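Q: This is a predicted model, with the sequence first.
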Amino acid sequence: MKDAAQELLQTTFGHAGFRGEQAEIVECVASGNDALVLMPTGGGKSLCYQLPALLRDGCGIVISPLIALMQDQVEALRQVGVRAAYLNSTLDAAEAATVERDLLDGNLDLLYVAPERLLTPRCLNLLDRASISLFAIDEAHCVSQWGHDFRREYRELTVLHERWPEVPRIALTATADEPTRREIAERLGLEQARRFVSSFDRPNIRYRVVQKDGSGQRALLDFLHAHRGESGIVYAFSRKRVEKIAEQLQAAGINALPYHAGIDAGIRAANQRRFLQTDGVVMVATIAFGMGIDKPDVRFVAHVDLPKSVEGYYQETGRAGRDGAPAEAWLSYGLGDVVNLRMLINQSEAGEERKQVELRKLDALLGYCESTECRRQALLGWFGEAHDGACGNCDNCLEPPQTWDGTDAARKALSCVYRTGQRFGAGHVIDVLRGVQSDKVQRFGHDQLSTWGIGEDLDARQWSGVFRQLVALGLLEADHERHGALQLTALSGPVLRGERSLMFRKEAPRSTARRGSRSPGAGPMLDLGPEPLARFNALREWRATTAREQNVPAYVIFHDATLRTIAEAAPDDLDELARIPGIGASKLERYGEAVLQQLLDCAA
């Protein structure tokens, strides 16, 4: 079995060897056993079910939550000669009938189906009549009510084991803490399945967190200009924010597109297709965009608003650098984000237990943002993975933050919140602390308070940092019934009584990055010499033209990493080209001569 898997890996997918635990997972499932696989985005999860499906008799059924994901994965499989198809709402009746006939006639190796369609009587009866090699449940965290992408239909996938007990199942996810893992196993009947938990570390991703000034537009533009010409994703919290930011980026000359659930479905699909097929597009989106996005050359993921949880943040940032080349995860957040998210959680119709879980997850993310330790250590720790720290590829390691004794400032801030009646947001309380006259200060007579002007030693930005960290530490909370008014919690008592001291992170200076400057290590082609770079650009242009002709994403033709290796090696013939990683027999036959011609043209 191992030799057969290795041969398929080389001849079909063009890879000389397995990564991590891939070989063990493939052997486990190909031998007819169940598996629960936790592997980071970009770690090679797809091969873990694609290869066993090719090794076993019958067709592998892949349950996938997104239509766009199945279409791209099917096209990528067809490019390497695998007989793959999907059944979803994009097919008309005749096309769906052809797929069903191919399944029953044994002409498919892999069939992708959404959980909603799988659970219909028609589809279940179809599978009863087919030869099935395995069931693969992708994005398995969707089964968990505590996960960040809960899909009710996933709860009903126990039917797979009940109806086809002899067919092996493999459930896969890139994001799950221990409680979510337990629920996946329980809900899918995989308690006895062998578990494979790979490292969640993505060492090629640089993590950076910055404090938000106002809307964060200036800092975002500086960041994006350092990544000009690269593909990336900008996540914003609301549809309105997405559209506004996309317009601002377009006005700044950035090739940006909006994406959210409120946009016309046709436009939304066209924008996603353009992002997948075109180099250098920036997608501005809510979290409605991204699950299952398979584009390998996303060079950055930027969050202009705070996500809801560590899992959501990790999953979204994991869409960067799937090709293993340097990428960046950039997060801008402020006190307003914290207040708004807490209000949304408290105002939701969820049960109290659910609210407490969501609040704990938000607190964990705040702890990550405010940490002065290695970002990677804090991030991996949430998933139960130890890391020594000092990763050398996060802001805290590259530019160690300074701290200061904020005990006195915290007591002033907490006292002022109390003296103003716990009825106001941070902006007004900061005005009182700094002795700034405003209409609101005069209207409520707050210039007569004992806390008036006692904080003149700090500027507004420094005070904003104090309040942000007090909320993150749980000493202050926002009252959702009073539009985010700050209130003291029980944890504030020891600080006010002088029984607890606090160390705060110093506010970083405002961004001074020049437009056109580039983040260290960003961009996978910076270190190519003039001749290889010319070959790489020529190959990229040929790939773009070929992808447009076939109406497929460019990366299903060849990944950037493959083009880079070709550009560096400059092979003279098909035998040499066949030794390049990522070029299997099918792609060699389809594109080999065209690639060699591009290299010859560059040499002329």
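A: Received it, and whenever you're ready, just let me know what you need.
Q: only C-alpha atoms for contact and neighbour calcs from this point on.
A: Fine.
Q: mind checking the longest helix of this protein?
A: Scanning the chain for the helix with the most residues, using DSSP state H, yields helix 530-550.
Q: Buried ones in that helix, by neighbour count?
A: For helix 530-550, the buried set under the neighbour-count rule, 16 or more other Cα atoms under 10 Å, comprises 532, 533, 534, 535, 536, 538, 539, 540, 543, 544, 546, 547.
Q: The fourth one touches residue 599, doesn't it?
A: Yes: taking contact to mean Cα atoms under 8 Å, the distance of 6.4 Å between residue 535 and residue 599 places them in contact.
Q: any common contacting residues for the two?
A: With contacts taken as Cα atoms under 8 Å, 6 or more residues apart in numbering, residue 535 and residue 599 have residue 567 as neighbours in common.
Q: Name the residues of the host helix or strand of residue 577 that are buried.
A: Using DSSP states H and E, residue 577 sits within helix 574-578. Taking 16+ other Cα under 10 Å as the basis for neighbour counts, the residues of helix 574-578 that come out buried are 577, 578.
Q: do stretch 480-489 as well
A: For stretch 480-489, the neighbour count (16+ other Cα under 10 Å) marks 480, 484, 485, 486, 487, 488 as buried.
Q: Turn these into CSV, including distance to residue 144 and secondary structure.
A: Written out in CSV, the entries for the buried residues of stretch 480-489 read as follows (distance: Cα to Cα, whole Å; DSSP: H, G, I helix; E, B strand; the rest coil):
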residue, distance to residue 144, secondary structure
480, 27, helix
484, 30, coil
485, 33, strand
486, 33, strand
487, 33, strand
488, 34, strand
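Q: At the geometric centre of this protein, which residue do we find?
A: residue 316 (1.5 Å; Cα atoms, centre = their mean).
Q: Next one: that residue relative to residue 261, how far apart?
A: Computed as Cα to Cα, to the nearest Å, the residue 316 to residue 261 distance reads 17 Å.
Q: second one coming, line it up with the first:
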Amino acid sequence: MMNQAIEVLKQYFGYNHFRKGQEDVIKHILTGEDVVCIMPTGGGKSICYQVPAMVFPGVTIVISPLISLMKDQVDSLTEVGIPATYINSTLTVQEMNDRLYDLKAGKYKLLYVAPERLEAGLFAEVMDEMPISLIAVDEAHCISQWGHDFRPSYAKIGSIISRMKKKPVIAALTATATPKVQEDICEQLKINPNNSVKTGFQRENLSLSIVKGADKLSYMDSFLQQNREESGIIYATTRQDVEKIHERLSKKGYSVSKYHGGMRDIEREEQQQSFINDNNQIMIATTAFGMGIDKSNIRYIIHYQLPKNMEGYYQEAGRAGRDGLASKCILLYSAQDIRIQRFLIEQTSFDMDKQKQEIEKLQAMINFCHTEGCLEQYILQYFGEVHSEKCGRCSNCTDNRSMVDVTIETQKVLSCMIRMGEKFGKTMIAQVLTGSKSKKVIDFQLDKIKTYGLMKEKSAKEISDFMEFLISEQYIDVSLGSMPILKVANKGKEVLLGNVKVMRKEQMQVVSITEENGLFHFLRSIRKQLADQEKVPPFVVFSDETLRNISLLKPSTLEEFRQIKGIGDHKLKKYGETMIHSLNQYQSENEQEIQEVNTHNSLLKKTTSKKSVENSHLVTLELFQEGLDIKQIAKNRELNVQTIENHLLKCGEEARDINWNVFLSDEDHSKIMEVVNELGNSKLKPIKEALPSEISYFMIKIALMLNSRDTVKH
């Protein structure tokens, strides 16, 4: 029968060979064995039941969760000459009856139905009258309460099949199933676990990236501009975000479709078809879009917010590059996303066990965003697959920042948690470590413990981000209740005992003027009042950038107010006195907080400009690589020129460990060697000796720069 299967593959699909795993699944089916097929999105699961359907006599029933998926599959099969149809709520009663009649007459080989349709008594009777050889349960993860998209109707499939007069072969297929979900599928459909074909979750053509802390809209604009001709999907959590992004990109001239549950069926169908047919290049959608979509030329997936679980994320990311070509999957992450997802979980999951399960899955997703290991390895491990090699493609694997020892910082955090009784969440711990005088900290007398203010040189956000890293690396455990409580994990206890070192990639310092700044939020409320009076949007009154500058500079006169970027004569006259009065009011009422903010900004500036002595030369190197000259770096870092030169020379002496060599023309190489030889008796001599045949690019720049400043003469 396998020869027949290969003939079907050639005749209808145009392939000479099956892909990895397909042949194994089809062999099970053709020999009458039930089978579970776990293949990544784009792996060719549909072929696994469509080919046997053409080999077997009678009809193959395909249980599919979405109407759009049924139509796409049927259209594709009809296009290659395979007789297929579907029955769902889009049909009239007469159309349904006609199709059922044609099915009994043997006109169709495949019938697509929703699981709910199987429960209808009349349809069950019709099924008993049809010669059904195979039942394919697509998106089989929906059968398990441990799956990311559980549907009660799927849980009834097993019992419905068991009542059939003649039991057909069962094939359960999914792209995303953890070991627990795989176990549930086998148990509920009574499939021997040994009859499981898994091709692995690895997608070698996908490059995964996590982007944290960026301005999402600006990042997205930049990415789309560089990939304007490519087709992609942007996933957003809410309908409002879909509409906002769709409107923004449409105004910028992009050909954009949108898809969410608030649209009419006919409108969603039109938008989806425009995208699938390449009339529109970009689809903006909630997660309601995409399950089973066969569009193969999707070059990128952007998640505008944190997905609620790993299964959903990887299924959505897997819609890129179904044709096997290189594609990008980018997740834009911010801490605000967590609050949104927790809120949605609490609003939609009323069963406490289910809610706990969803929060656990969300935490795994958060850990994914904060891990500094290979992103693909994390995913494979999540789905129960051991893979020792790093992918070499993801944003973590291609990140060349050096590792720094953060053991002492870790011990400070863990020690503080223990002294707080391990009964608080991330926010309170960060407040204690920064020495906050918030009401809750004082009420709980946490300002009296030894670790209070132990990390006051850091911002609360920096400490929160650091704790997320420690959680992702399993030094800290998180309770799964509605109010997450942090506890020191066993791995963390080893750190406290001095048995384990904690290493982390060096962090890029980002100065945020208004971070943890109550004044900024106060000014936003004043802006809103002014906007309401004028009946205009708040940003028309002042942009956020202008508000941030006001909160930083705190102008006390109209002349000072006029110097702020974004304040023209008209706004000065219209709003100047009101804003200065509001500033004076806030400062008189919040003197202590303002003093703390000023102290924090001063410390942050100092920390950012000088950093630690140990790695200070690497900070200088980062600025040098960005194109700043020595004088600019010295001014930026508040250091003298000689210190900056010494930093670069120290980097040069470490050049053997830096993989930045480039190819040079003979002429360029000669010029460089002349400079290096001229400086042969200077501090550059060790560099020349360390690099006898190749000169790294940044060392060339140093040599030329030092030479141009007549360093040798001095």
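A: Ah, there it is. In this text, all values refer to a predicted model and were calculated from it rather than measured experimentally.
Q: can you list the buried residues of stretch 480-489 of structure 1 in JSON lines and add distance to residue 286 of structure 1?
A: What follows is these, written out as JSON lines (distance: Cα to Cα, whole Å):
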{"residue": "480", "distance to residue 286 of structure 1": "23"}
{"residue": "484", "distance to residue 286 of structure 1": "23"}
{"residue": "485", "distance to residue 286 of structure 1": "27"}
{"residue": "486", "distance to residue 286 of structure 1": "28"}
{"residue": "487", "distance to residue 286 of structure 1": "30"}
{"residue": "488", "distance to residue 286 of structure 1": "32"}
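Q: and those residues, which two are the farthest apart?
A: Farthest-apart pair in these is 480 and 488; separation 13.7 Å (Cα to Cα).
Q: Which residue comes closest to residue 607 of structure 2 once chain neighbours are left out?
A: If the residues on either side of it in the chain are set aside, residue 607 of structure 2 comes closest to residue 457, at 7.8 Å by Cα to Cα, 6 or more residues apart in numbering.
Q: Average separation of the strand or helix carrying residue 284 of structure 1 from the aligned part of structure 2, please.
A: Under the criterion of DSSP H and E, residue 284 of structure 1 resides in strand 282-285. For strand 282-285 of structure 1, the mean distance from the matching residues in structure 2 following superposition reads 1.9 Å, by mean Cα distance after the TM-score superposition for structure 1.
Q: Contacts for that strand, please.
A: When contacts are defined by Cα under 8 Å, 6+ apart, strand 282-285 of structure 1 is touched by residues 230-236, 239, 242-243, 245-246, 254-260, 275.
Q: so of the residues you listed, which ones are in strands?
A: Among those, the subset assigned to strands under DSSP state E consists of 232, 233, 234, 235, 256, 257, 258, 259.
Q: follow-up on the earlier one: look up how far residue 600 of structure 2 lies from the residue nearest to residue 607 of structure 2.
A: Relative to residue 600 of structure 2, and taking Cα to Cα, residue 457 of structure 2 is found at 7 Å.
Q: Just the buried positions in stretch 69-77 of structure 2, please.
A: Counting neighbours by 16+ other Cα under 10 Å, one finds that the buried residues in stretch 69-77 of structure 2 are 69, 70, 71, 72, 73, 74, 75, 77.
Q: next one: stretch 13-29 of structure 1
A: The neighbour-count check on stretch 13-29 of structure 1 (16+ other Cα under 10 Å) flags 13-16, 18, 21-23, 25-29 as buried.
Q: Tell me the one of the residues you listed nearest residue 450 of structure 1?
A: For the buried residues of stretch 13-29 of structure 1, the closest approach to residue 450 of structure 1 (Cα to Cα) belongs to residue 21, at 63.8 Å.
Q: Run through the residues that contact the closest one.
A: Neighbour list for residue 21 of structure 1: 196, 198 [criterion: Cα under 8 Å, 6+ apart].
Q: same check, this time on residue 126 of structure 2
A: Under the contact definition (Cα under 8 Å, 6+ apart), the residues listed for residue 126 of structure 2 are residue 100.
Q: How much space separates it from residue 101 of structure 2?
A: Look at residue 126 of structure 2 and residue 101 of structure 2: by Cα to Cα, they are 10 Å apart.
Q: Same question for residue 118 of structure 2.
A: In this structure, residue 118 of structure 2 and residue 101 of structure 2 are separated by 17 Å, where distance is defined by Cα to Cα.
Q: ok, the two, which is more surrounded?
A: Higher neighbour count among residue 118 of structure 2 and residue 101: residue 118, with 20 against 13, using other Cα atoms under 10 Å.
Q: Which helix or strand contains that one?
A: The secondary structure element spanning residue 118 of structure 2 is helix 115-119 (assigned by DSSP H and E).
Q: That helix vs structure 1, average offset?
A: By mean Cα distance after the TM-score superposition for structure 1, the fitted helix 115-119 of structure 2 averages 1.6 Å away from its aligned residues in structure 1.
Q: buried residues in that helix?
A: 115, 116, 117, 118.
Q: excluding its backbone neighbours, what's nearest residue 124 of structure 2?
A: In space, and not counting its chain neighbours, residue 124 of structure 2 is closest to residue 118: 6.2 Å by Cα to Cα, 6+ apart.
Q: For residue 57 of structure 2, see how far away the one you found is.
A: Applying Cα to Cα, one obtains 21 Å for the distance of residue 118 of structure 2 from residue 57 of structure 2.
Q: Would you mark the buried spots in stretch 666-675 of structure 2?
A: In stretch 666-675 of structure 2, the ones that count as buried by 16+ other Cα under 10 Å are 672, 673, 675.
Q: need those residues in a markdown table with distance to residue 633 of structure 2, can you?
A: Listed next are the buried residues of stretch 666-675 of structure 2 as a markdown table, based on distance: Cα to Cα, whole Å:
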| residue | distance to residue 633 of structure 2 |
| --- | --- |
| 672 | 23 |
| 673 | 26 |
| 675 | 23 |
